[in-house]
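Chemist: Have a look; sequence and predicted model below, questions after that.
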Amino acid sequence: MLSILKNRTYRHLFIAQVIALIGTGLATVALGLLAYDLAGAQAGAVLGTALAIKMVAYIGVAPIAGAFAEQLPRKAMLVSLDLVRAAVALLLPFVTEIWQVYVLIFVLQSASAAFTPAFQATIPDILPDEREYTRALSLSRLAYDLESVISPMLAAALLTVVSFHSLFAGTVVGFLVSAAMVVSAVLPTAVRGPKRSIYERTTKGLRIFLHTPRLRGLLALNLAIAAASAMVIVNTVVIVQARFGLDQRSMAMALLAFGAGSMAVALALPKLLERLDDRRVMLVGGAILVAGLTLGVWLPSYEALIGLWAVLGAGYSLAQTPSGRILRRSASAQDRPALFAAQFALSHACWLITYPVAGWLGATAGLTAAFAGLAAIAGAAWVVSKLIWHPRYEHETVAHHHDDLASDHPHVRQGKHHAHPFVIDDEHRKWPHS
């Protein structure tokens, strides 16, 4: 897997990703302490509002940013967004009012909502070989999982010698190093499509999603993924400390078990995907998530929780990691930024649904009800995904007929009935009936 780091451009972008992730992790810890410093016992409400603002920014800004990504120089866009994020992190220690936190968080997360899909859409152009791209996806998954472990540990170590305000300095450094690594990379020139209106560019990724069967299946599977991860993120602390009466270290170990399950699968995925198709692997991952949430209804002990969280981590990685491969082959190079932005927005819309469900059910009806409710959501989403995402849609070359194009159109020079690798674009606005 690490052999792809021999590619200088990808290596620099991967380092940029890792450093920025660690910086973001430090900011997450510091933001919680800042909220308590400003709001005291109401810190939970402040953090909850900040997370809601984050999701709104991700859902609303990503498609708009994706519309402009194909028209702007890649390097200049990515570096500018890193600098915006660094500037916001620099300002956060100086806020004195809660509303200032909300404004800065919206700007920070809006910049992230623009940066992340544009960054993700660049990688397939750098690594056109599917095997190398698969390794890159697994490596990226490992980076996210390791960040969830390293950042809290690093924050804890730093807090023994500095105040929490200094953690924001680590975030600033992270974004500046990320910008420097992007500057040092030689990025391929983005393929620009024809001129379109702002509305067409903004909605293009969503239209590709809705008219591509495998992407509609991916959207349903995103909801199952969100249901399982929401249970882990929202309710681990409640399960460990309220139900089993254990300490914060035990909570950290439970989250580590989830990350370890995810990392183990991420390491195995490149070889696995050489033998099995993406659809089968992702649906197996989704089924594991449904089964894991269902088993959680009868959770007997902390030791069982550790095992269950490791299983859910494995299912999460199986269902989530190959999604980049699905997106890569479902759009032309010029449409990839819009499609990655749509996936970013739609997947976070799923979390915007499941986070409140996980918290509300757990608080009002109990953890058993939370497991059961999220298992029902995940199960229904998995069934819908399996029904929509039929194996016949996995054929790369699709025979189709163009009644909608004039006989002298360049695309039908070889005849109105033809076959080629099929994606939704200006000449192909609907999937052929089969």
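Modeler: It's in. Residues are numbered from 1 along each chain as shown.

Chemist: Every contact and neighbour count from this point should use C-alpha atoms.
Modeler: Will do.

Chemist: In a helix, L218, correct?
Modeler: Yes: secondary structure of L218 (DSSP: H, G, I helix; E, B strand; the rest coil): part of a helix.

Chemist: my read: it touches K386, true?
Modeler: No: checked against Cα atoms under 8 Å, the pair L218 and K386 is beyond contact range at 9.5 Å.

Chemist: Going by neighbour count, which residues in stretch 276-283 are buried?
Modeler: Residues of stretch 276-283 classed as buried: D278, R279, V281, M282, L283 (neighbour count, 16 or more other Cα atoms under 10 Å).

Chemist: Can you tell me which helices and strands the helix or strand encompassing G44 packs against?
Modeler: Using DSSP states H and E, G44 falls within helix 43-69. Packing partners of helix 43-69 (3 or more Cα pairs under 8 Å, 6 or more residues apart in numbering; DSSP states H and E): helix 8-39, helix 98-126, helix 198-211, helix 336-364.

Chemist: rewinding a little: now tabulate the buried residues of stretch 276-283 in CSV and tack on secondary structure and distance to V423.
Modeler: Below are the buried residues of stretch 276-283 laid out as CSV (DSSP: H, G, I helix; E, B strand; the rest coil; distance: Cα to Cα, whole Å):
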residue, secondary structure, distance to V423
D278, helix, 17
R279, helix, 17
V281, helix, 22
M282, helix, 21
L283, helix, 22
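
Chemist: Below is an additional structure, to be compared with the one above:
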Amino acid sequence: MITSLFTNRDYLRLFIAQVSSLFGTGLTTVALGLLSYELAGADAAAVLGTALTIKMFVYVTVAPIVAAYADRFPRRRFLVGLNLVRAAVVLALPFIDQIWQIYVLIPVLQTASAAYTPTYQAIIPDILPDEREYTRALSAAQLAATMETLLSPMLAAAVLTLISFHWLFVGTAIGFAVSAVLVIATRIPNARSATADTFRDRIAVGMRIFAATPRLRGLLGLNLVVAAAGSVIMVNTVNYVRDTLGGTQSGVAMLLSANGFGTMLVALSLPRFLDRLGARPVMLAGGATLIVGLGGAVALSATDAGDWRWGAAIAVWAVVGAGTAAVLTPTGQVLRRSSQPADRPALFAAQFSLSHLAWLLTYPIAGWLTAAGLTTTWMTLAVIAGIGITVAVRMWPRHDPAEITHLHEAGTIDPARLADADRVGDRLYRHTHVYVIDAEHRRWPTQGAREHALVA
């Protein structure tokens, strides 16, 4: 159970600090959308799209570098400093009055955020040296990141019904300050020295597992679907409510609440379906739901008048939330199933970078293409989502057993690993076990190779 980790007080403090930082980043994104509209009006989508594109570029470039060299920093002071930098930036955001100032502050904020997560992840194995506890901590980190993505819009919507969006920045700064205090109170051991080829290995291992594992190639397609639909919510909600529907800040809060409600409803009911159906049908159904939601958004954007649009928009935003939850909630399970415990940090880091690459593609489309109209923008994103789900269906085989029968040639693997294998020739062994890509299994067995192994 993940909750058993919380008996370790140092881990509990660090985990709460991470959750506080994640939700702070998510709330800042929502508040930034409203600030962009205040400064740019109808051009807010382009401003927000640019700001979020900067965010994703920083995440894709900075996070892997910091992950490789996190062991060289005085980590407690580094994390505290990152939280204080983020608190200072978000406190400055309500006072800016020029669009260019957003483009100056956002890279600073997101560089600090991109550096925080891999540093946190590098600390966890030092606090939880037991391999099983560390594996559960990885799952908890994935769960926290997923729940932030799912719940931040809903939390922001609840706050916006009571106060102006400017106060979201103040609340976020308080969250970062709390995170800094919790880090100060945590006993963080000195970093263990890393080998010279750590950077190359950490980048290569996760990417190699992704490239060689069919279900993970399918996950890449689903990442693209989530990013395409999510960009509509994160970038275009403010403009759609204010300019198309003629609503106010409370209208923005209402659509974000609908998105969060759809997310929460599916996330809470999903475990029973996952146990019975498995990840693939649930996640593909989520991807299909997102495409339905995008189709509904396109239809709405082509309609010029009618109060019924509010109800329809609430339904569409809820459908997108439901689809997002159906894809993201099982992701950690798929990653764990596809890797050895020793390779999981590299695989989780690869998913972090690759999923953000998808957003790096869709954010600028959602922001910059709005000059051609929301219908054109959302149709383009729907096409991208269609490509993503096509990749997922084709790459992730319907028959995806955990155990695979395959052949090993003598001398290519540690003999101790073949203790339960059957010898089927002078140099061949037939082996059946849970199959993942690792140092001794570098390629996924083709269907022909599996049939040959069974015949042998």
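Modeler: Yep, it's here. Bear in mind that the values here come from a model prediction, so they are computed numbers and not experimental data.

Chemist: Which residue of L218 and K386 of structure 1 possesses the greater neighbour count?
Modeler: Per other Cα atoms under 10 Å, whichever of L218 of structure 1 and K386 has more neighbours is L218, with 30 against 19.

Chemist: Run through the residues that contact the more buried one.
Modeler: S323, S385, W389 (Cα atoms under 8 Å, 6 or more residues apart in numbering).

Chemist: give me the element the closest residue to F119 of structure 1 other than its chain neighbours is part of.
Modeler: Spatial nearest neighbour of F119 of structure 1, excluding adjacent residues (Cα to Cα, 6 or more residues apart in numbering): L78 at 7.3 Å. Remark: L78 of structure 1 resides in helix 74-91, with elements defined by DSSP H and E.

Chemist: got the buried residues for stretch 302-310 of structure 1?
Modeler: Buried-residue list, stretch 302-310 of structure 1, by 16+ other Cα under 10 Å: Y302, L305, I306, G307, L308, W309, A310.

Chemist: Among those, which ones are in helices?
Modeler: Y302, L305, I306, G307, L308, W309, A310 (DSSP state H).

Chemist: need those residues in JSON lines with distance to T354 of structure 1, can you?
Modeler: Below are these laid out as JSON lines (distance: Cα to Cα, whole Å):
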{"residue": "Y302", "distance to T354 of structure 1": "24"}
{"residue": "L305", "distance to T354 of structure 1": "20"}
{"residue": "I306", "distance to T354 of structure 1": "22"}
{"residue": "G307", "distance to T354 of structure 1": "23"}
{"residue": "L308", "distance to T354 of structure 1": "19"}
{"residue": "W309", "distance to T354 of structure 1": "18"}
{"residue": "A310", "distance to T354 of structure 1": "20"}
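
Chemist: ok, which pair from those residues is furthest apart?
Modeler: Greatest spatial distance among those (Cα to Cα): Y302 and A310, at 12.5 Å.

Chemist: hang on, the earlier thing: what does the helix holding L78 of structure 1 contact?
Modeler: 27, 69, 104, 107-108, 111-112, 114-115, 118-119, 168-169, 171-176, 178-180, 182-183, 187, 189-190.

Chemist: Buried subset of these, written for ChimeraX?
Modeler: Selection of buried members from the contacts of helix 74-91 of structure 1 for ChimeraX, criterion 16+ other Cα under 10 Å:
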select :27,69,104,107,108,111,112,114,115,118,119,168,169,171,172,173,174,175,176,178,179,180,182,183,187,190
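
Chemist: Next one: whatever residue of structure 1 lines up with A318 of structure 2 relative to F119 of structure 1, how far apart?
Modeler: Aligning on TM-score structural alignment places A318 of structure 2 opposite A310 in structure 1. According to Cα to Cα, to the nearest Å, A310 of structure 1 and F119 of structure 1 sit 29 Å apart.

Chemist: Ok, A169 of structure 1 next?
Modeler: Taking Cα to Cα, one finds A169 of structure 1 at 24 Å from F119 of structure 1.

Chemist: So L318 of structure 1 sits against I288, correct?
Modeler: No: assessed by Cα under 8 Å, L318 of structure 1 is found out of contact with I288, at 9.0 Å.

Chemist: Counting neighbours, go ahead and name the busier of the two.
Modeler: Shown here are L318 of structure 1 and I288; by other Cα under 10 Å, L318 has more neighbours (27 against 21).

Chemist: Which element, helix or strand, includes the residue lying closest to that one once chain neighbours are set aside?
Modeler: Leaving aside its sequence neighbours, L318 of structure 1 sits nearest to G285 (Cα to Cα, 6+ apart; 4.6 Å). Assessed by DSSP H and E, G285 of structure 1 sits inside helix 278-295.

Chemist: Give me the contacts around that helix.
Modeler: Residues contacting helix 278-295 of structure 1 (Cα under 8 Å, 6+ apart): 221, 224-225, 228, 273, 308, 311-312, 314-320, 322, 325-326, 371-372, 374-376, 378-379, 382, 386, 389, 391.

Chemist: cutoff 7 Å now
Modeler: 221, 224-225, 228, 308, 311-312, 315-316, 318-319, 322, 371-372, 374-375, 378-379, 382 (Cα atoms under 7 Å, 6 or more residues apart in numbering).
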